[in-house]
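# Sequence and predicted model, in that order:
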Amino acid sequence: MRGMRTLASVLGLAATVAATPATAQQDNFKAWLDGVRAEAREQGIAKATLDKTLSGLSPIERVIELDRSQPEFIRTFWSYMDDRVTPGRVEKGRKLLDKHRELLNAVQREHGVQPRFLVAFWGMETGFGSYLGDFPVIGSVATLAHDDRRSAFFRTQLFHALEMVDEGHVEPGSFTGSWAGATGHLQFLPSTFTRHAVDADGDGRKDIWGDLHDVFASGANYLSDMGWEGDERWGREVRLPGDFPWKQAQLDVKKPLDTWAEMGVRKANGDPLPTPDGWQGSIVLPQGHEGPAFLVYENFRHILSWNRSIKYGVAVGHLADRIAGMPKLQTGRDADSGAVSFDEVERIQTLLNKLGHEAGPVDGVPGESTRAAIRRFQAANGYPADGYASPALLKQLEARIADRKG
């Protein structure tokens, strides 16, 4: 009996030890949440709201997993586009544009945003409202706020989400959205909602979940507040000359369209590039120098305020074009060189930093600082300086590190 009790005691101790990390994590989260609650009260959020939204909250592990594998960052351009600008989505977008044309035209008159772009955002974000997301928004943003990677940003989102509940726009039980806390037909982040959503029909509630007037007006108001140009395109596919200076292909480089034309940039079909007076643009290469090239204007930058991914920006713009009857993309289809994983991007960033190219934090996201570091490495080693994170780049970096060790 004594031996059995001893064995039981050992097993019990082992179970306790095994459970300790999870328990410690939950205790840490609870203590952190107490701080959130205190700060929210200081900001004027009602105690009843905090009791409804924060009681019993726990971190959502699936949210962290998804944060490390965002398709905008780890999928190739063509894979991403083929999933999002499909023939079915284009056709449905055209039908819905016609169905809601009167409402969309009214929104355009008030906010200056062309209907095809609102429909394109709608299609990209939720499949025209077919799936709004089923993650609890408060739980998701709290999880990301507690995580180290983007804690400051999502802590702010958490307070905005609490404000949405506190003002009566949404009940906690129905407050769902994406894993990152985006919600409604157009997937507004909480801060986007509190700053730009509108009550278009005057019923006292900004209903971006069920009222299309509020949905379209809120989306248009947001874009208008960002500076949307109602008489401009987002950009266009172009052909680049063989001697194009690849370092010029980045959003930070803006030139008048007639300058790009003088450098040999032409429309995708080979025709001369239109050069309206006063228009400026940048060249972007979402699949590197072997893939398609796009000349993008100011409205493209406003699309990026919705989602900072170049792939996302091109997909929204191209979907809007297709809904309006414009042709498919024409170049670069054979350039699908394979995707890099989150871990491989971290490896690329680590190696760039070791080589002195200052990629910034090792976070697995090939953002602006990483792309700039890639260009520096490529230029220094005789590669086309397109800033593209690819499997080939990783091999080049590893070879350079091996040469140093040798």
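On my side now, so go ahead.

# Going by C-alpha atoms from here, please, whenever you check contacts or count neighbours.
OK.

# which residue packs closest to residue 136, ignoring adjacent ones?
Among residues not flanking residue 136 along the chain, residue 176 sits closest, at 4.5 Å (Cα to Cα, 6 or more residues apart in numbering).

# thinking the one you found is in contact with residue 183, fair?
Yes - using Cα atoms under 8 Å, residue 176 is in contact with residue 183, at 6.4 Å.

# Have a look at the two and say which one is more surrounded.
Neighbours of residue 176 and residue 183, each counted by other Cα atoms under 10 Å, are more numerous for residue 183; the result is 26 against 23.

# try it against this one:
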Amino acid sequence: MKTKLISVAALLLGSVMSFQSLATPETDFDAYIQGLKQEAKEKGISDSTINAAFKNVTFKPKAVAADNNQPEKKLTLDEYIPRAVPKWKVKQAKRLYHEHFDELKRIGEAYGVQPRFIVALWGVESNFGKFTGNYSVIEALSTLAFDGRREALFRKQTMAALQIIDEGHISADDMKGSWAGAMGQCQFMPTSFLHYAADGNGDGKKDIWTTTEDVFASTANYLKTEGWDDKYTWGRQIRVPQGIDPELQGREEDKGKYLQEWSKLGITSLDGSPLPKLEEDIKAWLVMPDDEIGRSYLVYNNYNVLMHWNRSYYFAIAVSTLADSIAED
């Protein structure tokens, strides 16, 4: 009897193990894709788009690894800026600014955005269109949604990407981007494309992958929509007095002060000269990304707009630094 019980238990265990061997990430992913297809259909995406977009889609572990990989060492601004804005990139930015000046000027005037900031974002985001990513956007987004860490975000982006294909802006095969689904030369996420992509050359298309005028117009449209004001720049690097109250720094609305108020608190230009007295004083915020040991800035609302684009102080300062370098020419 004991032998028979052992045999039955072994048989049951073998059946369970056999069943579990069939439940792989790949089979689970296939089932998840069926759910995405059903959701897309319910949202009005055409069958032809759904079939084309999910044709041969597979789980991409590299996208999940990239999403989970956080750098262990945090660079200071003094270390980061020379890497993000090296001399060769400044030289290239100036050359491209002059090469595309006519269309940049036209688009800048139409949207009320200084062209140097359009070029700077282009340079920092994709090295002027050279590094846009080679992942299938649908594949990357589906993988990250399935992974589950930020499922709601990436599921929403997947549906937006399908809408872009369905509207005819780009084919499923040509929709390439980063591991996170950022697309084109301005690295828009699909929802950003739907909100801000613009036709810059009047051909009726919104092509942020290969048409520079559309890249420029889409970038300018984003900035203007989020509150950019071309009467002002982004801010300035400054010198703060020793022992300044650290609670003064931050971008919260109630921490903004006019330049002359900051001047009374002992803040000066970087070279020690007084802050400028403008005909119309401007509100600014004290930003010290590396606390009192690093660089300090007074930033204007245009800097806050750059922070909408990418919520990184370092990113916004890199874009601003490159824009200022173009203006020096």
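Received, thanks. Because the structure is a prediction, the values reported are computed rather than measured.

# So for residue 176 and residue 183 of structure 1, which residues contact both of them?
Residues touching both residue 176 of structure 1 and residue 183 by Cα atoms under 8 Å, 6 or more residues apart in numbering: 132, 133, 137.

# Would you mind measuring from residue 261 of structure 2 to residue 207 of structure 2?
As judged by Cα to Cα, to the nearest Å, residue 261 of structure 2 and residue 207 of structure 2 stand 45 Å apart.

# Tell me where the stretch 101-250 of structure 1 has helices.
Ranges of helices within the stretch 101-250 of structure 1 are 101-111, 115-126, 137-146, 151-166, 190-196, 212-226, based on DSSP state H, counting those that start in this stretch.

# Number of residues surrounding the closest residue to residue 189 of structure 1 other than its chain neighbours?
Nearest residue to residue 189 of structure 1, sequence neighbours excluded (Cα to Cα, 6+ apart): residue 182, at 4.4 Å. Neighbour count for residue 182 of structure 1, taken as other Cα under 10 Å: 25.

# Residue 192 is in contact with residue 182 of structure 1, correct?
No - judged on Cα under 8 Å, residue 182 of structure 1 makes no contact with residue 192 at a distance of 9.2 Å.

# Name the single longest helix found in structure 1.
helix 2-42 (DSSP state H).

# now the angle from that helix to helix 151-166?
70 degrees (axes from the mean of the first three to the mean of the last three Cα atoms, to 10 degrees).

# distance from the helix or strand just after helix 2-42 of structure 1 to structure 2 after superposition?
Downstream of helix 2-42 of structure 1, the first helix or strand assigned by DSSP states H and E is helix 47-54. Helix 47-54 of structure 1, aligned to structure 2 and superposed, deviates on average by 1.0 Å (mean Cα distance after the TM-score superposition for structure 1).

# hmm, back to that, out of the shared contacts of residue 176 and residue 183 of structure 1, give me the one that has the most neighbours.
For those, neighbours tallied by other Cα under 10 Å; top is residue 137, 29 neighbours.

# Please verify my assumption that that one contacts residue 175.
Yes - with contact defined as Cα under 8 Å, residue 137 of structure 1 counts as touching residue 175 (6.0 Å).

# Now the common contact residues for those two.
Joint contacts of residue 137 of structure 1 and residue 175 (Cα under 8 Å, 6+ apart) are residue 183.

# Quick check: residue 190 of structure 2 touching residue 165?
No - applying Cα under 8 Å as the test, residue 190 of structure 2 and residue 165 come out as separate, 10.3 Å apart.

# The two: which is more packed in?
Shown here are residue 190 of structure 2 and residue 165; by other Cα under 10 Å, residue 190 has more neighbours (25 against 21).

# circling back: which position in structure 2 pairs with the residue nearest to residue 136 of structure 1?
The alignment partner of residue 176 of structure 1 in structure 2, by TM-score structural alignment, is residue 176.

# show me what contacts that match?
Residue 176 of structure 2 touches 132, 133, 134, 135, 136, 137, 183, 184, counting by Cα under 8 Å, 6+ apart.

# Output those in CSV; the columns should cover distance to residue 7 of structure 2.
Shown next, in CSV, are those (distance: Cα to Cα, whole Å):
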residue, distance to residue 7 of structure 2
132, 59
133, 55
134, 53
135, 50
136, 50
137, 50
183, 57
184, 61
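
# Would you report which members of those residues are assigned to strands?
135, 136 (DSSP state E).

# measure the match of residue 176 of structure 1 to residue 209 of structure 2 for me?
9 Å.

# Looking at residue 261 and residue 207 of structure 2, which has the bigger crowd around it?
Legend: neighbour count by other Cα under 10 Å for residue 261 of structure 2 and residue 207, higher for residue 207 (23 against 14).

# For the residue lying closest to that one once chain neighbours are set aside, the count of nearby residues, please.
Excluding the flanking residues, the one nearest residue 207 of structure 2 by Cα to Cα, 6+ apart is residue 214, at 5.8 Å. For residue 214 of structure 2, the neighbour count with other Cα under 10 Å is 25.

# shouldn't residue 214 of structure 2 be in contact with residue 201?
Yes - Residue 214 of structure 2 is within contact range of residue 201, at 6.5 Å (criterion: Cα under 8 Å).

# ok, and which of the helices of the stretch 101-250 of structure 1 has the densest surroundings?
helix 137-146 (a mean of 26; mean count of other Cα atoms under 10 Å).

# so how far is it from its chain's centroid?
Distance, stretch centre to chain centre, for helix 137-146 of structure 1: 17 Å (Cα atoms, centre = their mean, to the nearest Å).

# what angle separates it from helix 47-54?
Using the same axes, to 10 degrees: helix 137-146 of structure 1 against helix 47-54 is 80 degrees.

# Ends of stretch 297-308 of structure 1, what's the gap?
15 Å.

# go on, stretch 221-238 of structure 1?
Span of stretch 221-238 of structure 1 from end to end, Cα to Cα: 30 Å.
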